[in-house]
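Enquirer: I would like the atomic coordinates for the input below:
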Amino acid sequence: MKLNFGVSPIPSFTVASSVLGFFYVKILIKTLEKAGMLKQPWTRQEITVIQTCVSASTGISFSGGYGTYLLGMSEHAAKQTTEAKHDMNYKNPTLGWMIGFLFVTSFSGLFSVVSLRKIMIVDLKLVYPSGTATGHFINSFHALGGAKLAKFFFDFSATIVGVGMMCPHIVNISFLLGGILSCGILRPLIETRKGDWYSADLEPHSLQGLHGYLVFIGISMLLGDGLYNFFKVISRTLAGLFYKILCRNANMQIPIVENSSPVRESLSYDDQHRTKVFLKDQIPIWFAIGGYLALAAVSTAILPHIFHQLKWYYIIVIYIFAPSLAFCDAYGCGFTDWSFSSHYGKLAVFTIGAWAGASHGGILAGLEACGVIMIITSAASDLMQDFKTGYLTLSSPCSMFVSRVIGTAMGCVISPCVFWIFYKASPDLGLPTSEYPVPSATFYYNMAKLGVEGLSALPKGCLKLCFGFFAASILINLTRDALGKKRSWFIPIPMAMAVPFFVGSNIAVDMCAGSLILYVWQKKNKANADAFGPAVATGLICGDGMWTLPKCILALVGVKPPICMMFISRPTYNKLD
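Expert: I've put the predicted structure just below:
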């Protein structure tokens, strides 16, 4: 929770939570065994279910927006602007409405994509690197010598290199191309228009300046790729159902994607067994759709009483579009291991905020809509990561879904209570003079303030660029599908190209380094690389993941590294002199 109040990116605790869950359970079981109360050995499914519950509970600490949109609604954030003259523009946190808000919204994301687990995991075979690493890690403790192997790999600390080894080569190349496009081409070109397209006096992270161009272009690429694949899956599913009804053949499988699940002979025995176990427990479609509609109805009835600015028809529109955004986020996370929920939330800030208008509480309406979208999309991508872990550990999807629901319910109570302790202990929380200034909260409030102005608030030419890149993403996907799988291996993936627009281009180098390591290894000994490549990548991710916890503890107590290394160009070095 304390990390939410800082300025640096918050690391993922997926791997760390699975490791800690494993050790806590092992200690408990050892204690019970010594007391003579337990004789049965622990299983990988039990560890997977516990990890899922812990991950769901801790995930609320981040998607709950305690350092972003939720605290951005407060009076402290509003006081730092000129718009705090009316209570329509701020809402201070209280424990009651925070818990109610989370309970109403946090479960919708689970129901929005649960019926797509076969498509994502089995048919599309998305990687979900964190879920894959966690699955391999849990399996390693149940294999002969697995614990020693996992301990050996803890010496590494290169998560992104490990992710690069897990992702297909084309994904890593797409990262690199996206970095070149964003930082090597667009950024210099747009900077030449400083003072013309946007004011030269803006702060570096202002959405009305250069940062706004990159963020909204990246969002347009995410939406173009995600929505294209969303409607492709829906259309092929409906076409398959229609063809099945016409043929009256109950044994025919629905053709979701080319060369998907019907081709079983290309799968190894392990993959066939995993697929069989994964599809054994069915979660009915009617259950997912009915659950989502019921939660949407509850949200429509309750949220306007919590947030008076968020009208019931805003909520209906949000829940109509939320499943497609959840699919986009889960689909992109499968390729890149990144959740783009905060960026989809920014999109909600601008659309709902502009719709409501400044005079009708558009600032708060935008922030509230941002929260709903962030929670739904984040839960969707996290659920698919957990399903990937369950697929690898032969765990029951139904058990994992129930565990996710329980963990989410725990997080809806625990995380607001922890935040409330900080909020009451630091009355100046969110102010510049506070121990916890929470600059992201002010950023979100100013973004919402900007959003009520509508499209006119975007920098000059930004909307045209967004439409262009949105269309380009769709065109690239059409080209990939037209050429077929065998001939489209060299065409980049827009979803992966969009990531450097948000996080910078340096990440592409690490991803490509991992891809290069695996490529050289495969050239020298393909069988060896295919067998041990996932284990090495898992070790890299787990090693860095295990360091996350002590690293955060050191940061919280103010310990700084004794030495830092930085690489800069010669012209920059001369300026330092």
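Enquirer: CA atoms for contacts and neighbours, from now on please.
Expert: Will do.
Enquirer: Buried ones in stretch 19-26, by neighbour count?
Expert: 19, 21-22, 25 (16 or more other Cα atoms under 10 Å).
Enquirer: and of the residues you listed, the nearest to R404?
Expert: G21 (14.6 Å; Cα to Cα).
Enquirer: how much space between the closest one and D481?
Expert: Distance of G21 to D481, given as Cα to Cα, to the nearest Å: 42 Å.
Enquirer: Going by neighbour count, list what's buried in stretch 162-179.
Expert: Those would be 162-167, 169-179, for stretch 162-179 by 16+ other Cα under 10 Å.
Enquirer: Run through who's touching that stretch.
Expert: 127, 129-130, 335-337, 489-494, 496-501, 504-515, 517-518, 533-534, 536-541 (Cα atoms under 8 Å, 6 or more residues apart in numbering).
Enquirer: Stretch 400-419 too?
Expert: By Cα under 8 Å, 6+ apart, stretch 400-419 touches 1, 48-50, 52-61, 66, 95, 98-99, 102-103, 106-107, 110, 383, 386-387, 390.
Enquirer: For L429, which three-state class applies?
Expert: For L429, the assignment made with DSSP: H, G, I helix; E, B strand; the rest coil gives coil.
Enquirer: Give me the neighbour count for the nearest residue to it once chain neighbours are set aside.
Expert: Leaving out its chain neighbours, the residue that sits closest to L429 by Cα to Cα, 6 or more residues apart in numbering is Y436, at 5.7 Å. Neighbours of Y436 under the rule other Cα atoms under 10 Å: 19.
Enquirer: and what of I190?
Expert: I190: 16 neighbours (other Cα under 10 Å).
Enquirer: what do you get for Y314?
Expert: That count, for Y314 with other Cα under 10 Å as the rule, works out to 17.
Enquirer: That one contacts I352, correct?
Expert: Yes. If you go by Cα atoms under 8 Å, Y314 and I352 touch, sitting 7.1 Å apart.
Enquirer: picking up where we left off before, how much space between the residue nearest to L429 and T442?
Expert: In this view, Y436 and T442 are 12 Å apart by Cα to Cα.
Enquirer: And F137, by the same measure?
Expert: Using Cα to Cα, we find F137 at a distance of 39 Å from T442.
Enquirer: can you pull out the strands in the stretch 401-550 of the chain?
Expert: Using DSSP state E, counting those that start in this stretch, the stretch 401-550 of the chain contains no strands.
Enquirer: all helices of it, in order?
Expert: 439-451, 462-483, 494-503, 506-524, 526-556 (DSSP state H, counting those that start in this stretch).
Enquirer: Go through those and name the closest to A326.
Expert: helix 494-503 (14.1 Å).
Enquirer: helices or strands up against the helix ranked longest in the chain?
Expert: For the chain, the helix that runs over the most residues, judged by DSSP state H, is helix 210-247. Identification of packing neighbours for helix 210-247 by 3 or more Cα pairs under 8 Å, 6 or more residues apart in numbering; DSSP states H and E yields helix 187-191, helix 312-336, helix 341-356, helix 462-483, helix 494-503.
Enquirer: Also this sequence, please, to line up against the first:
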Amino acid sequence: MNYDEASEILLVKKKRDEVFLKDRIPLGFAVSGYVGLAAISTATIPLIFPPLKWYFVLCSYFIAPALAFCNSYGTGLTDWSLASTYGKIGLFIIASVVGSDGGVIAGLAACGVMMSIVSTAADLMQDFKTGYLTLSSAKSMFVSQLVGTAMGCIIAPLTFYLFWSAFDIGDPNGPYKAPYAVIFREMAILGIEGFAELPKHCLALCYGFFVAALIVNLLRDITPPKISQFIPIPMAMAVPFYIGAYFAIDMFVGTVILFVWERINRKDADDYAGAVASGLICGDGIWTIPSAILSILRINPPICMYFKPALAS
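Expert: Alright, predicted model coming up:
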């Protein structure tokens, strides 16, 4: 890197710092807003979830800023939010404190409170990071976050009601199994009852697969690329166990398409694969809305494919 290039980089960085720090968010506004939201939540959440007492909500709001800082800092470095991990801390603690009399509901509600605070901080960090790179005002990014949050308070419940009315949410044989609902509920029960509630040999299997995942990841890191590319990623292998095999089938089809595309035109595949994948994922998600509407209106598809064994006559 020559002197001119280094000077240009420094000028760009200086410009970004100047634009980003020009419109700072007043500390008093941030603190007063957080205190106001804490007061509203402390008063209303116990009315919705009676087992979660007001002092548990207040304690969650006292602890959450430290966890939110850690999560937002880590998200800014790695683009990976661990909001669910911090939420599990509140889940286990509150569920164990409340006990068998409402501990599951209290733990899940506390987990939701903690996750909403921590994940919002991480999302805001991502917005600030994007604003810094695109020479956008920090205040405008914060206002956009507020607008999006306000819209989410209306759209999210309506979307949930739409899905809840149209589909059998939680059906293990249906398209919307809600696996995380089962997982978090079991974790709340585990926080109350302890490891004794786990199925037989469950911990042994967990320990075994934990060690196996470490070994597989180690092999991927120490083997040459020609060999490591054929070693599966444990995280990717675990995903279908959580949300069902249909996800693995979708990913396999996408991988085959990308593989063929790279063989035909690698440059175009490298340039447009992300955009094509995003479009497919977005389209698949958007289709659930008309699908839910058709289900509510009791409109059945003209053809149905059935892949289970035929019933004996």
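Enquirer: returning to what we had before: keep only those of the contacts of stretch 400-419 of structure 1 that are in helices.
Expert: Per DSSP H, the contacts of stretch 400-419 of structure 1 map to helices at 48-50, 52-61, 95, 98-99, 102-103, 110, 383, 386-387, 390.
Enquirer: what about the residue most central in space within structure 1, is that helix, strand or coil?
Expert: Nearest to the mean C-alpha position of structure 1, by Cα atoms, centre = their mean, lies S339 at 1.7 Å. For S339 of structure 1, the assignment made with three-state DSSP gives coil.
Enquirer: For it, which non-adjacent residue is closest in space?
Expert: Excluding the flanking residues, the one nearest S339 of structure 1 by Cα to Cα, 6+ apart is C333, at 5.5 Å.
Enquirer: do C462 of structure 1 as well
Expert: Spatial nearest neighbour of C462 of structure 1, chain neighbours left out: Y213 (5.8 Å); criterion: Cα to Cα, 6+ apart.
Enquirer: For that neighbour, give its distance to K276 of structure 1.
Expert: 46 Å.
Enquirer: So between the two, which is more surrounded?
Expert: More neighbours surround Y213 than the other of Y213 of structure 1 and K276, with 25 against 13 (other Cα under 10 Å).
Enquirer: which residue lines up with D79 of structure 2 in structure 1?
Expert: Aligned by TM-score structural alignment, D79 of structure 2 pairs with D337 of structure 1.
Enquirer: How about A121 of structure 2?
Expert: A121 of structure 2 maps onto A380 in structure 1, by TM-score structural alignment.
Enquirer: host element of A110 of structure 2?
Expert: Following DSSP states H and E, one finds A110 of structure 2 within helix 103-133.
Enquirer: mean per-residue distance, that helix to structure 1?
Expert: In the superposition against structure 1, helix 103-133 of structure 2 averages 0.8 Å from its aligned positions (mean Cα distance after the TM-score superposition for structure 1).
Enquirer: Show me what S140 of structure 2 aligns to in structure 1.
Expert: So S140 of structure 2 corresponds to S399, using TM-score structural alignment.
Enquirer: Name all residues that make contact with its match.
Expert: Listed by Cα under 8 Å, 6+ apart, the contact partners of S399 of structure 1 are V49.
Enquirer: Would you quantify the distance from it to L189 of structure 1?
Expert: Distance from S399 of structure 1 to L189 of structure 1, counting by Cα to Cα: 52 Å.
Enquirer: returning to what we had before: in this structure the residue nearest to the centre of structure 1 contacts A379, no?
Expert: No. Using Cα under 8 Å, S339 of structure 1 makes no contact with A379, being 9.7 Å away.
Enquirer: And for the match of A121 of structure 2, nearest residue in space, chain neighbours not counted?
Expert: Using Cα to Cα, 6+ apart, the nearest residue to A380 of structure 1 is G109, at 4.9 Å.
Enquirer: would you say A16 of structure 1 is within a helix?
Expert: Yes. The assignment for A16 of structure 1, made by three-state DSSP, places it in a helix.
Enquirer: wouldn't it be in contact with C552 here?
Expert: No. In this structure A16 of structure 1 lies outside contact range of C552 using Cα under 8 Å: 11.8 Å.
Enquirer: Let me see the contact set for the residue nearest to A380 of structure 1.
Expert: Contact analysis of G109 of structure 1 by Cα under 8 Å, 6+ apart lists 323, 326, 375-380.
Enquirer: cool, G59 of structure 1 as well?
Expert: Neighbour list for G59 of structure 1: G411 [criterion: Cα under 8 Å, 6+ apart].
Enquirer: Tell me the counterpart of Y34 of structure 2 in structure 1.
Expert: Checking TM-score structural alignment: Y34 of structure 2 goes with Y292.
Enquirer: Touching, that match and S112? I think so.
Expert: Yes. Using Cα under 8 Å, Y292 of structure 1 is in contact with S112, at 6.2 Å.
Enquirer: which residues sit against stretch 107-118 of structure 2?
Expert: Here stretch 107-118 of structure 2 has contacts from 49, 52, 56-57, 60-61, 64-65, 67-69, 71-72, 83-84, 86-95, 184-185, 188, using Cα under 8 Å, 6+ apart.
Enquirer: if we go to 7 Å?
Expert: Residues from elsewhere that reach stretch 107-118 of structure 2 (Cα atoms under 7 Å, 6 or more residues apart in numbering): 57, 60, 64, 67-68, 71, 83-84, 86-88, 90-92, 94-95, 188.
Enquirer: now swap in stretch 37-55 of structure 2 and tell me
Expert: Applying Cα under 7 Å, 6+ apart, the set of residues contacting stretch 37-55 of structure 2 is 57-58, 61, 102, 105-106.
Enquirer: Can you give me the neighbour number for the residue nearest to S339 of structure 1?
Expert: Neighbours around C333 of structure 1, by other Cα under 10 Å: 26.
Enquirer: now the one 3 residues further on
Expert: As a burial measure, T336 of structure 1 scores 25 neighbours (other Cα under 10 Å).
Enquirer: quick one: contacts for the spatially closest residue to it that is not a sequence neighbour?
Expert: Once flanking residues are discounted, T336 of structure 1 sits nearest to A496: 6.3 Å by Cα to Cα, 6+ apart. Neighbouring residues of A496 of structure 1 by Cα under 7 Å, 6+ apart: 171, 174-175, 336.
Enquirer: quick one: buried residues of stretch 163-170 of structure 2?
Expert: For stretch 163-170 of structure 2, using 16+ other Cα under 10 Å, the buried residues are 163, 166-167, 170.
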